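1. Mind looking at a prediction? Sequence and model below.
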Amino acid sequence: MSKLPLRRLDAQNPGFAQELDALLAWESVSDANVQQRVADIIADIRQRGDAALLEFTARFDRFQVDNIQQLVLGADAISAAFNRLPTDQQQALSVAAERVESYHQHQLGKSWQYREDNGTLLGQQVTAMDRVGIYVPGGTAPLASSVIMNAMPARVAGVSDVVMATPAPDGNVSDFVLGAAHVAGIDRIFLIGGAQAIAALAYGTETVPAVDKIVGPGNIYVATAKQQVFGRVGIDMIAGPSEILVVCDGKTDPEWIALDLFSQAEHDVDAQSILISQDGNFLDAVNDAIERLLPTLERADIIRQSLSERGALIQVADLADAPALVNRIAPEHLELSVDDPESWLGSIRHAGAIFLGRHTPEALGDYCAGPNHVLPTSGTARFFSPLGVYDFQKRTSLIGVSPQGAKTLGAVASVLARGEQLTAHARSAEKRLDD
């Protein structure tokens, strides 16, 4: 097979900024045809409920059933799937769930309040959402880790009802995925997928309950449906292809770095893997390792296309130049494969997750380190955060004004309201001044 044409960029070249922009460019918005098809599916689910779900499931997933209840799995079926798994998979799922739960316990928000000298009470009450829907794709890879990462923070937040939707193409669903649902505490699964699943979770049907928020990855139809139901329900984010950015000083085994780049490239042909180093010889060594190791991987064709179309090796004059590039790229995953990686943290402002040191491959974060692997992509780490407990909790303001406070605040509110020409507001506040 021909040598992989992995892009090589030099940060000192005059045209580097334009080259980097072209490399990072990604348009995740679906076209008008997809938008319309999704809108039609949502409208049909809203109008015909379960009947439409049955038809779409037969059409898109080739799974025809006579009764909607055949698309519903309860706690017993989910537990049975877990018990069918090999012992090592049971143990790995349990360990991952425990670690993810433990990490997210630290994110729990707390209610608080205080009283001013005049007796006025101000504060914030934190409460969980009532019901959340987890969407899990049904493609070639059984994404058990996605179940744990999406469900566990909702459980820790105190969401009382976490339901899951996942397609069952040709009537097949992975025991590995169902086993993950078991350890994540999910006891109700709907075997539905695509835009129709998102519509059912958003608006409810006779069988599928409406939820408050929908989280989880999916294809362009799922992402488009999430966009269209946002406002009716909350959503996590509209995710683009997976990304990894590795910064290495040249002292890490080139094969380790090559495999780290593969770990994201194997997700999808649109995934992006980038390596930054000041050492040109090291970049050559990594490129050689990529060529040597690539044929040994099951998803080699996907990786090859991903690396050739969206991957890059970037050489900087000095490693001190790397943080500015990192913040410009705002990667989903950032590996700092350098000496004293913690000293870099003050310089890194934009990244979904940071993996510190040579022995912290991104793959550990995907599965069992503890922090969430649902991360902002396509540069949105500039303003989005990882999925967490805070995404499943709401904050309600508390205001309890004392009689004395009403006189002080009422006078201020009156002036501001009349300045806005909202006299009912002003008179409402002024009435308390007369008390």
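-> Here it is on my side, so go on.

2. contacts, neighbours, all on C-alpha from now
-> OK.

3. and Asp301, what is it in contact with?
-> Listed by Cα atoms under 8 Å, 6 or more residues apart in numbering, Asp301 has no contact partners.

4. check which helix or strand covers it.
-> helix 300-310 (DSSP states H and E).

5. Return the set of buried residues in that helix.
-> 300, 302-310 (16 or more other Cα atoms under 10 Å).

6. Among the residues you listed, which one sits closest to Leu9?
-> Relative to Leu9, the closest of those is Arg310; by Cα to Cα it sits at 12.3 Å.

7. Against Ala77, how distant is the closest residue to that closest one other than its chain neighbours?
-> Spatial nearest neighbour of Arg310, excluding adjacent residues (Cα to Cα, 6 or more residues apart in numbering): Gln272 at 5.3 Å. Gln272 sits 38 Å away from Ala77, going by Cα to Cα, to the nearest Å.

8. same question, Leu409
-> Applying Cα to Cα to Leu409 and Ala77 gives a distance of 58 Å.

9. that older thread, neighbour count for Gln272 and Ala77, which is higher?
-> More neighbours surround Gln272 than the other of Gln272 and Ala77, with 30 against 18 (other Cα atoms under 10 Å).

10. Alongside the first one, take a look at this:
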Amino acid sequence: MQKVFSILLVLLLGLIAALPAGISAKSESKGKEAALSKQLKAVSKQTYRYFEDFTNEETGLTDDAVRLDDGTIKPQTHTSPTNIGMYMMSTISAEEMGHISRDDAVDRIQTTLNTVEELETWNGLFYNWYNTEDGSLMTDWGQFISTVDNGWLSAGLIVVGQAYPELYEQTNNIVEAMDYSTLYTPEVGQMRGGYDVETESYTPHHYGAFYTEPRVASYISIGKKDVPSEHWWKMERTMPASWDWQSQEPEGYMVTYDGVDVFEGHYSYNGTKYVPSWGGSMFEALMPQLVLKEKELGKNALGLNNQRHVDIQIEYAKEQGYDAWGMSPAATPEDYSEFAATPLGMDGYEADGTVTPHATFLALEYAPMEAFENMKTLREYDMYGKYGFLDSVNVETGEVTEAYLALDQGMTIVAIANYLKDGVIRDYFHQDEIGKSPEELLIKEEFSIK
């Protein structure tokens, strides 16, 4: 009996000894989560100031970028369909987080919608560049209709219509007039990159790679019934193995979805399987999940792949010796360029040490604590200012790009809103029939990456 009592006593003492450590670990975790939430809310407020200061009060159109030159602010007074869509979703995000009132948000977006209704279009689709001061076409820059950019404008309009029902009729009319069938090639089952109105010619290429940011335009086109749902299965998860220009020879197998044969291919990096994007950037991989419920619905496909891309971005940066991670297209001191975790791409963009903060925020829902630590590291480069994080830093040279981009500001604040408000922007998008009706496409697919 005494032996049994001794054993019980030892076990009890062991449990007691372990208890404070367990409580301490939980307390530390909760403390970090609280600190992350507090910091994210502060960053979102600073980030939205960009849209407050550089959106024309008369047109409701946001300047594409702002460069800082020896303290002088130089706005670039043109905008794109993507910028317009991101501005509207950023304004909803700001309202959701308490930075502006609902009435203010509706008024701001109403001004934008009134301008959008008057912009020149082609088959209801919008040109790539407009002057923010009067909404006129930037004809010196050509007359291009971009598939991917129109997709993001449509996404923003759909979210607005659900967030603010009083604006639904206006937003829905604009979206319904956007005829994506004019950019679709039935014989190929894919969308063109776009159309040049001036030369009356389509781009020679289609958007063939599935895991890239144009999948939002594809999803919306299907939801609108402008194109058939088979389009989703006609895009390439990897290019065929015979296409030996791609960075890896893919492995995988054939699967039939809705009567369409799909090669579920994948690449591998240090033993981790993933479906590649075109260039390997965070932007291509994770921008679509700002509105698409990929994590929730695509547990065996897009959601799982998003997680893999975040994990590999972090791992790749460590292997390169970078003290921060997050490679994605961004402004540079000279212009704008594409950066990536190179192995993640079919034809991967280069990595030269350039890291962009918007990539950290896109990864929030997949690696929140890693994002928290990355934000701390980025701040050490003295790249946090009046409008939040500056657009990029080269972690090898320490050179910071003194610029803010509307697109990257928008991705940042929308990602934060989704993280802090349980996917609020995605919820609005999927409440609309256009966002809801293709959900089965997200659910049924299984990538070959388990």
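-> Perfect, I can see it now. None of these values were measured; they are calculated from a predicted model.

11. Quantitatively, what TM-score do the chains reach?
-> These two chains, once laid on top of each other, score a TM-score of 0.24 by TM-score structural alignment, normalised by the length of structure 1; 172 aligned residues with a Cα RMSD of 6.9 Å.

12. In TSV: the buried residues of helix 300-310 of structure 1, plus distance to Leu416 of structure 1.
-> Formatted as TSV, the buried residues of helix 300-310 of structure 1 follow (distance: Cα to Cα, whole Å):
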residue	distance to Leu416 of structure 1
Ala300	65
Ile302	61
Ile303	60
Arg304	63
Gln305	60
Ser306	57
Leu307	58
Ser308	60
Glu309	57
Arg310	54
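
13. ok so, going back, after the helix holding Asp301 of structure 1 comes which helix or strand?
-> strand 312-315.

14. Tally up the residues packed near Ala35 of structure 2, please.
-> So Ala35 of structure 2, with other Cα under 10 Å, has 12 neighbours.

15. ditto for Thr396 of structure 1
-> 12.

16. excluding its backbone neighbours, what's nearest it?
-> Gln125 (5.0 Å).

17. what helices or strands is the helix or strand encompassing the one you found leaning on?
-> Assigned by DSSP H and E, Gln125 of structure 1 belongs to strand 121-128. Here strand 121-128 of structure 1 touches strand 112-115, strand 393-400, going by 3 or more Cα pairs under 8 Å, 6 or more residues apart in numbering; DSSP states H and E.

18. Quick one: closest of those strands to Pro153 of structure 1.
-> strand 393-400 (9.9 Å).

19. List the buried residues of the closest one.
-> So for strand 393-400 of structure 1, counting by 16+ other Cα under 10 Å, buried means Gln393.

20. following it, which helix or strand shows up next?
-> Per DSSP H and E, the helix or strand that comes after strand 393-400 of structure 1 is helix 403-419.

21. elements contacting that following helix?
-> Partner elements for helix 403-419 of structure 1 (3+ Cα pairs under 8 Å, 6+ apart): helix 423-433.

22. okay, the angle between the helix it packs on and helix 403-419?
-> 160 degrees (axes from the mean of the first three to the mean of the last three Cα atoms, to 10 degrees).

23. residues contacting Leu93 of structure 1?
-> 179-180, 183.

24. at 7 Å instead, please
-> 180, 183 (Cα atoms under 7 Å, 6 or more residues apart in numbering).

25. so where's the longest helix in structure 2?
-> helix 2-53 (DSSP state H).

26. so what does it touch, helix or strand wise?
-> strand 388-389, helix 406-420 (3 or more Cα pairs under 7 Å, 6 or more residues apart in numbering; DSSP states H and E).

27. So which of the ones you listed has the densest surroundings on average?
-> helix 406-420 (a mean of 26; mean count of other Cα atoms under 10 Å).

28. neighbours of Gln76 of structure 2, just the number please.
-> Around Gln76 of structure 2 there are 16 residues (other Cα under 10 Å).

29. Assess the claim that it and Asn131 are in contact.
-> No: applying Cα atoms under 7 Å as the test, Gln76 of structure 2 and Asn131 come out as separate, 9.4 Å apart.
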